[in-house]
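Visitor: Sequence and predicted model, in that order:
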Amino acid sequence: MELVSIITPSFNSEKFIAETIQSVQNQTYHNWEMIIVDDCSTDKTVSIAEYIADNDNRIKVYKLDKNSGTGIARNTGLEKALGKYIAFLDADDLWKPNKLEIQVNFLRNNNLPFTFSFYDCINEQGTELNKRVEAPRNLSYMQLFFCNYVGNLTGIYDVNYFGKIAISSIRKRQDWMLWLTILKKVKSAQPIPESLAFYRIRENSISASKLDLLKHNFGVYRRFHGFNLAHSLLCMTGFLFTQLLIKPRYIKNTKASI
């Protein structure tokens, strides 16, 4: 049973961190380590995490010396990771109990170095929003180029195949850049076609602000891909087309389907 390293950046997450850790402890797959890297929280996030870690040696808590953003926190966790597989879980999101078991078995059985899954959305209070985010069953690099179909809380990759992939220093949308790096190498990826996690939509988050999302996505084309202004604007046109006409096909109303 291979070790899975779970990288969790945290910042002022005292309301959610215990439940997030509990969702990892509830996994049916038991060979994991959870590496929590705190980005100078000013609330009780660290004390809560350290209290739980004192009773579970699979959980390790580290603190950054200065507030540096989630990219630096994730890279710090990556440096500490010992697992064959790398997975990510932010400090306010949740995993379903069989998440790791299903994904690790899927990777083994299909001889794959990377996979992800569908996920459901919850609000800040943890109430399900009856919204499921799915993805193409054979996700190509070009599809990902115009839309990040991979939920950060669902991705898992094989270190023996890719090595440890450093997170971009760009402060936002690091997850999309990571998956683009992976898809550029493997050309396509197959998701687990079921929901294995809960993504929490918080007030004032990037995912809740369409304008901020557009701004940061434009930054990916400009700074990560290195495109000039005209090329980046053209890419954003493709991005907007995907958001308006294609991606809605992969957003499901779970209440209506019951």
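Guide: Alright, I've got the coordinates.

Visitor: CA atoms for contacts and neighbours, from now on please.
Guide: OK.

Visitor: need the strands for the chain, in chain order.
Guide: 4-10, 32-38, 59-63, 85-88, 94-95, 114-122, 128-133, 139-140, 156-158, 188-189, 191-200, 251-253 (DSSP state E).

Visitor: could you dump these to a markdown table with distance to A208 and mean neighbour count?
Guide: Formatted as a markdown table, those follow (distance: least, Cα to Cα, whole Å; neighbours: other Cα atoms under 10 Å):
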| stretch | distance to A208 | mean neighbour count |
| --- | --- | --- |
| strand 4-10 | 19 | 26 |
| strand 32-38 | 23 | 26 |
| strand 59-63 | 28 | 19 |
| strand 85-88 | 20 | 22 |
| strand 94-95 | 18 | 26 |
| strand 114-122 | 12 | 24 |
| strand 128-133 | 13 | 18 |
| strand 139-140 | 25 | 17 |
| strand 156-158 | 25 | 23 |
| strand 188-189 | 27 | 19 |
| strand 191-200 | 10 | 21 |
| strand 251-253 | 15 | 15 |
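
Visitor: And here is the other one:
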Amino acid sequence: MPTVGKSRMLSQVLDAIFEQSYPSIEVILVDDSPGSEASSLLKSISDQYRNHIKCVATGGLGLPAARNFGAGFARGNYLAFCDDDDIWWPGKIEFQVAALKEAELGFHVANYDVVSDDGKNLGDKSEQVRLSFPESLQLSAFAPPSSWLMEKRIFENLRGFDESFLSTEDKDFYLRASMREPILRSGATLWSYRISHGAISRDSSRKLKYNLQLIEKHRAHIIEHGEYARGVMTFAVKLTCASKDKKNTCRVVRLYLKSSASFKTKLYFVVYSGFWSIFSETAARKVS
């Protein structure tokens, strides 16, 4: 679990992890506070959960590196990630382990609900799907890393998150993992994703920059598998429209028009891009 020690929910998040019905869970808390900045909150957390939690510090390397650093200390056969403002429900890990064993797969994505900063439920995000690459370019099974449970070998074979990303590293990892083997998303709602404006991952300009980096990294796949790539490309163009970035909106559209997608799909994408260019304020609210 990466943190900069600012989440007022950190104790609640840890309590939820320790309430899991799965019998053996190792918790690694990664302090990603910059420099030598000491976190009194993390010290108190370490004291509170003495002998039940391992606290390590990175010195402020950024979210992908913090996750990689923490994963390096893991001793179990499975890896799961939890952000410091997300709440796992008690049966999450037990269900995911059982689902992977039954399906004979190595990567499970759990369904979740969305909760506002003041605790209001904003609805469920549920899918029942098993897919591989290039279907994964649709992002239909994608969910934040707090959803994930995977066999540790998958993480190690992929060498973790790409640390050149300071946002959107989760989508990149998801795509790379799907190129190796199928991903399963199934089950009832198993955790709560909190929209917290102070979270590490919520920065719209950073999100735009690294989504553009994502589509450049996977450019060849997008061109080859254009029909499937509509998912990853529509999210990218919505970000450029939300930022009123006409140059990059045109750049994203031009790239997709080079793809193997059908004429009908390309036409849809152009109309979609034009719509969000006009209603950029609405786009900004949807991607914030």
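Guide: Happy to help now that I have it. As the structure is a prediction and not an experimental result, all values here were calculated from the model.

Visitor: returning to that earlier point: ok, which of the strands of the first structure comes nearest L78 of the first structure?
Guide: L78 of the first structure sits nearest to strand 4-10 of all the strands of the first structure, at 6.9 Å, using Cα to Cα.

Visitor: With A230 of the first structure as the reference, name the closest of the strands of the first structure.
Guide: Of all the strands of the first structure, strand 139-140 sits nearest to A230 of the first structure, with 24.3 Å by Cα to Cα.

Visitor: Outside of that closest one itself, which residues are in contact with it?
Guide: Under the criterion Cα atoms under 8 Å, 6 or more residues apart in numbering, residues L183, K187, S188, A189, Q190, P191 lie in contact with strand 139-140 of the first structure.

Visitor: ok, the corresponding residue of the second structure for N217 of the first structure - contacts?
Guide: Under the alignment (TM-score structural alignment), N217 of the first structure maps onto N211 of the second structure. Counting by Cα under 8 Å, 6+ apart, N211 of the second structure touches S167, T168, A236.

Visitor: And L184 of the second structure, how close does it get to K54 of the second structure?
Guide: Distance, L184 of the second structure to K54 of the second structure, using Cα to Cα, to the nearest Å: 30 Å.

Visitor: and what of A188 of the second structure?
Guide: Going from A188 of the second structure to K54 of the second structure by Cα to Cα gives 30 Å.

Visitor: again, but for R219 of the second structure
Guide: 39 Å.

Visitor: likewise K120 of the second structure?
Guide: 32 Å.

Visitor: returning to that earlier point: with distance to N75 of the first structure added, can I get the strands of the first structure in CSV?
Guide: Formatted as CSV, the strands of the first structure follow (distance: least, Cα to Cα, whole Å):
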stretch, distance to N75 of the first structure
strand 4-10, 9
strand 32-38, 9
strand 59-63, 12
strand 85-88, 11
strand 94-95, 21
strand 114-122, 19
strand 128-133, 27
strand 139-140, 26
strand 156-158, 15
strand 188-189, 23
strand 191-200, 22
strand 251-253, 31
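
Visitor: gap between stretch 110-122 of the first structure and the chain center?
Guide: In terms of Cα atoms, centre = their mean, to the nearest Å, the centre of stretch 110-122 of the first structure is set 10 Å apart from its chain centre.

Visitor: do the same with stretch 249-268 of the second structure
Guide: Chain-centre distance of stretch 249-268 of the second structure: 25 Å, with Cα atoms, centre = their mean.

Visitor: Span of it from start to end?
Guide: Across stretch 249-268 of the second structure, first to last residue, Cα to Cα, it's 15 Å.

Visitor: Contacts for that stretch, please.
Guide: 222-228, 230, 233, 236-237, 240-241, 269-270, 273.
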